[in-house]
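Engineer: What follows is a protein structure lacking sequence information:
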């Protein structure tokens, strides 16, 4: 039995959530909270297996409730959010604070046809994720910081001053990891960064994510467009658009609606494999937190072609899935938390090479 706490102030939306969950005999609603304070109190008292969290609540917000829960009673949280821009920014802040995943509320159109089964599938997946006290909670002393890992050996690039592109892949937990990695890069880091982040595919969610990430990191973040030469992208962070693969051909950005890989479109493997073929030793690849194995084989191809490759370490991952697969097959030269990956990238003389 998977015990679910529903946090939602709208009676109508609580009804939708209840109705969707009662269709699965293994999902049991153990409580319903209508304020952020109730959400925190009921989490401590009921100790649910998973929480559905609304962002716009009376009293403390869904974001503040998420922060308290992840500091005091870490529990897998699925944010169930509307596509309102203000609420979406709060949603991504909640993901950065330790929430596991996000799902859009019903829109009232044909897209709602499979909403209930998607909710049940997502809750089952989220409930299996082992969460820990989130690092944000450590900033105010509510939890003791973990011991610092032993520093790795310095990275020596195979071709100094020749890094043409950085490719990053992430999934569950990715918004927080991406924010940390990009924020810690030096302000004068000019190498183009291409990123595949598995995220909700609606256009509203996508636009909000790129704007949110830009605001969090102070970097020029936008969605990739077909036909743009890599040499024109100095200082930019490009995200794969929703439901489109992004890859490189003849040193130009290309987009595709080809078949999913590992049930993913965009796929990290598609990006990494093209970077390996196009740039070889003049690239760096980073595989961050996420469920599944997307990106592991592509990262291995990058390493075999001479690229510097990184995987996020287990302690800092929300889900140690994709990076674990990369580590198991020897695809990652260095296994580090996101901030340490940034420091190593900064050592690679990040001047984009004109091709």
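Structural biologist: Okay, I see it. What you are looking at is a predicted structure, and each value in this text was computed from that prediction instead of being measured. Residues are numbered from 1 along each chain as shown.
Engineer: hey, let's count contacts and neighbours off CA atoms from now on
Structural biologist: Fine.
Engineer: Give me the residues contacting the strand or helix carrying residue 237.
Structural biologist: Using DSSP states H and E, the element containing residue 237 is strand 236-239. With contact meaning Cα atoms under 8 Å, 6 or more residues apart in numbering, strand 236-239 is reached by 190-197, 210, 219-224.
Engineer: Could you rerun that using 10 Å?
Structural biologist: Strand 236-239 has contacts (Cα atoms under 10 Å, 6 or more residues apart in numbering) with 166-169, 182, 189-197, 206, 209-210, 213-214, 219-225, 246, 253, 266.
Engineer: Out of those residues, list just those in helices.
Structural biologist: When DSSP state H defines the helices, the subset of the contacts of strand 236-239 inside them is 182, 206, 209, 210, 213, 214.
Engineer: Now the two most distant members of these.
Structural biologist: The most widely separated members of those, counting by Cα to Cα, are 182 and 206 (18.1 Å).
Engineer: can you redo the ones in helices among the contacts of strand 236-239 as a markdown table with neighbour count?
Structural biologist: Below are those laid out as a markdown table (neighbours: other Cα atoms under 10 Å):
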| residue | neighbour count |
| --- | --- |
| 182 | 23 |
| 206 | 20 |
| 209 | 24 |
| 210 | 19 |
| 213 | 24 |
| 214 | 18 |
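Engineer: ok, so of those residues, who is nearest residue 92?
Structural biologist: Proximity of these to residue 92 (Cα to Cα) peaks at residue 209, which lies at 7.1 Å.
Engineer: For residue 104, give its distance to residue 199.
Structural biologist: Plainly put, residue 104 is 11 Å away from residue 199 if you go by Cα to Cα, to the nearest Å.
Engineer: Mind listing the shared neighbours of these two?
Structural biologist: residue 205.
Engineer: Comparison target below:
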């Protein structure tokens, strides 16, 4: 885009507004055009200042962040990045915000806000740059369907099959779309979704209430079995391993790979090594290139591979890089990923 990225900061804390405003202003391509202490002031400033991106605190006075976000997405859709506290309620509210239409989030620890916020300024700036390229569509608010899905699939072949999925920006909703379509006897699924610690457990618990399969945050040494999806814990790499016919995951805090921990690359490379042709790899929406070369290694090891197409991605970064490498056997829309996975099992 031409010119600076115009940002509006919405937070009830004057301290937070000042730190975010001064912190983001040091980047030559970002201009903080205004701040607002609550959604009502923010509403008027959005109309007059026409920001490209809004940062929004999840917990706000007078009108909570979710209610404001719902109205914004319905009437004046634009990229919104949530600024979330690392609490149980903060995690749950953030996941709801992503469901409603927020593009991404940054987490602010609850202790020593001034120092911790300075630590996330770089992350926030990077996500602002990414979000301004996201296609935002008007979102009609839907009631969350908590019914467990019915599947028309008869018993599918699951012997020793592993499905490995990697996602980043936009991935929480994309993963929900895929996992809610998995039948109860689906192969074991291992997932890396770029998220900080605490959020992955809340995310897994939320998915577990919606899916026919069991979804949980992975534990070191946990078996990968049919009907189960394991999500890498935030802040930890997850790798697949094998002992005889048993697949299991290992969790570690080795240095970040491709600037991420958990890294999709780590997961995919381990799946290529230990599952080979018995695996299916899926790379989905996300910025950067994490997992692209790992998906290629899976393909070279005989695995079936799938990349999400550009049109259905929030950010066409990771799938694009995988496709450029020739790592994707199939390139399909988000809604067709579940059937593509299942087609490889028969």
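Structural biologist: Cool, the structure landed. No experiment lies behind these values; they were computed from the predicted model shown.
Engineer: about what we covered before: ok, residue 104 and residue 199 of the first structure, which is more surrounded?
Structural biologist: Taking neighbours as other Cα atoms under 10 Å, residue 104 of the first structure and residue 199 compare with residue 199 leading, 22 against 18.
Engineer: Map that one across to the second structure for me.
Structural biologist: Using TM-score structural alignment as the criterion, residue 199 of the first structure maps onto residue 195 of the second structure.
Engineer: Touching, that match and residue 235? I think so.
Structural biologist: Yes. Residue 195 of the second structure lies in contact with residue 235 (Cα atoms under 10 Å); the separation is 7.8 Å.
Engineer: what touches both of those two?
Structural biologist: By Cα under 10 Å, 6+ apart, the residues touching both residue 195 of the second structure and residue 235 are 260, 261, 262.
Engineer: burial of the aligned residue in the first structure for the last one, as a residue count?
Structural biologist: Following TM-score structural alignment, the counterpart assigned to residue 262 of the second structure within the first structure is residue 266. Here the neighbour count serves as a burial measure; for residue 266 of the first structure (other Cα under 10 Å) it reads 32.
Engineer: contacting residues for residue 266 of the first structure?
Structural biologist: For residue 266 of the first structure, the contact set (Cα under 10 Å, 6+ apart) comprises 169, 195-199, 201, 239-247, 255-260.
Engineer: what does residue 167 of the second structure give?
Structural biologist: Shown in contact with residue 167 of the second structure (Cα under 10 Å, 6+ apart): 174-175, 191-195, 263-264, 282-287, 290-291, 308, 318-319.
Engineer: For whichever residue in the second structure pairs up with residue 248 of the first structure, the count of nearby residues, please.
Structural biologist: By TM-score structural alignment, residue 248 of the first structure lines up with residue 240 in the second structure. Counted by other Cα under 10 Å, the residues lying close to residue 240 of the second structure total 26.
Engineer: Mind telling me what element residue 240 of the second structure is part of?
Structural biologist: Using DSSP H and E, residue 240 of the second structure falls within strand 237-243.
Engineer: Mind jotting down where the strands sit in the stretch 101-250 of the second structure?
Structural biologist: Using DSSP state E, counting those that start in this stretch, the strands of the stretch 101-250 of the second structure run over 104-108, 162-167, 188-193, 214-217, 228-231, 237-243, 246-252.
Engineer: closest to residue 83 of the second structure out of the ones you listed?
Structural biologist: Closest of the strands of the stretch 101-250 of the second structure to residue 83 of the second structure is strand 104-108, at 5.1 Å (criterion: Cα to Cα).
Engineer: after superposition, how close is that closest one to the first structure?
Structural biologist: With mean Cα distance after the TM-score superposition for the first structure, strand 104-108 of the second structure departs from the first structure by a mean of 1.9 Å once superposed.
Engineer: Output the residue interval of the first structure matched by that strand.
Structural biologist: With TM-score structural alignment as the criterion, strand 104-108 of the second structure aligns to 101-105.
Engineer: and the residue nearest in space to the middle of the first structure, what does it touch?
Structural biologist: In the first structure, the centroid-proximal residue (Cα atoms, centre = their mean) is residue 174; its distance is 1.7 Å. Residue 174 of the first structure is in contact with 95-96, 100-101, 180, 196-199, 287-290, 317-319, counting by Cα under 10 Å, 6+ apart.
Engineer: mind listing what's buried in stretch 293-310 of the first structure?
Structural biologist: For stretch 293-310 of the first structure, the neighbour count (16 or more other Cα atoms under 10 Å) marks 293-303, 305-310 as buried.
Engineer: ugh, wrong one, I meant stretch 211-221 of the first structure
Structural biologist: 212, 213, 214, 216, 217, 219, 220, 221.
Engineer: Look up how far residue 274 of the first structure lies from residue 246 of the first structure.
Structural biologist: Distance, residue 246 of the first structure to residue 274 of the first structure, by Cα to Cα: 9 Å.
Engineer: higher neighbour count, those two?
Structural biologist: When residue 246 of the first structure and residue 274 are compared for neighbours, residue 246 comes out ahead with 28 against 20, by other Cα under 10 Å.
Engineer: residues touching the residue nearest to the more buried one when sequence neighbours are not counted, list them.
Structural biologist: Excluding its sequence neighbours, the residue lying closest to residue 246 of the first structure (Cα to Cα, 6 or more residues apart in numbering) is residue 255, at 4.7 Å. Residue 255 of the first structure sits next to 224-227, 240-241, 243-248, 266 when contact means Cα under 10 Å, 6+ apart.
Engineer: Closest one to residue 16 of the first structure out of those residues, please.
Structural biologist: Among the contacts of residue 255 of the first structure, and counting by Cα to Cα, the member closest to residue 16 of the first structure is residue 243, at 26.9 Å.
Engineer: Mind checking what secondary structure whatever residue of the second structure lines up with residue 332 of the first structure has?
Structural biologist: Residue 332 of the first structure maps onto residue 328 of the second structure when the alignment is built from TM-score structural alignment. State at residue 328 of the second structure, reduced to three classes by DSSP: H, G, I helix; E, B strand; the rest coil: coil.
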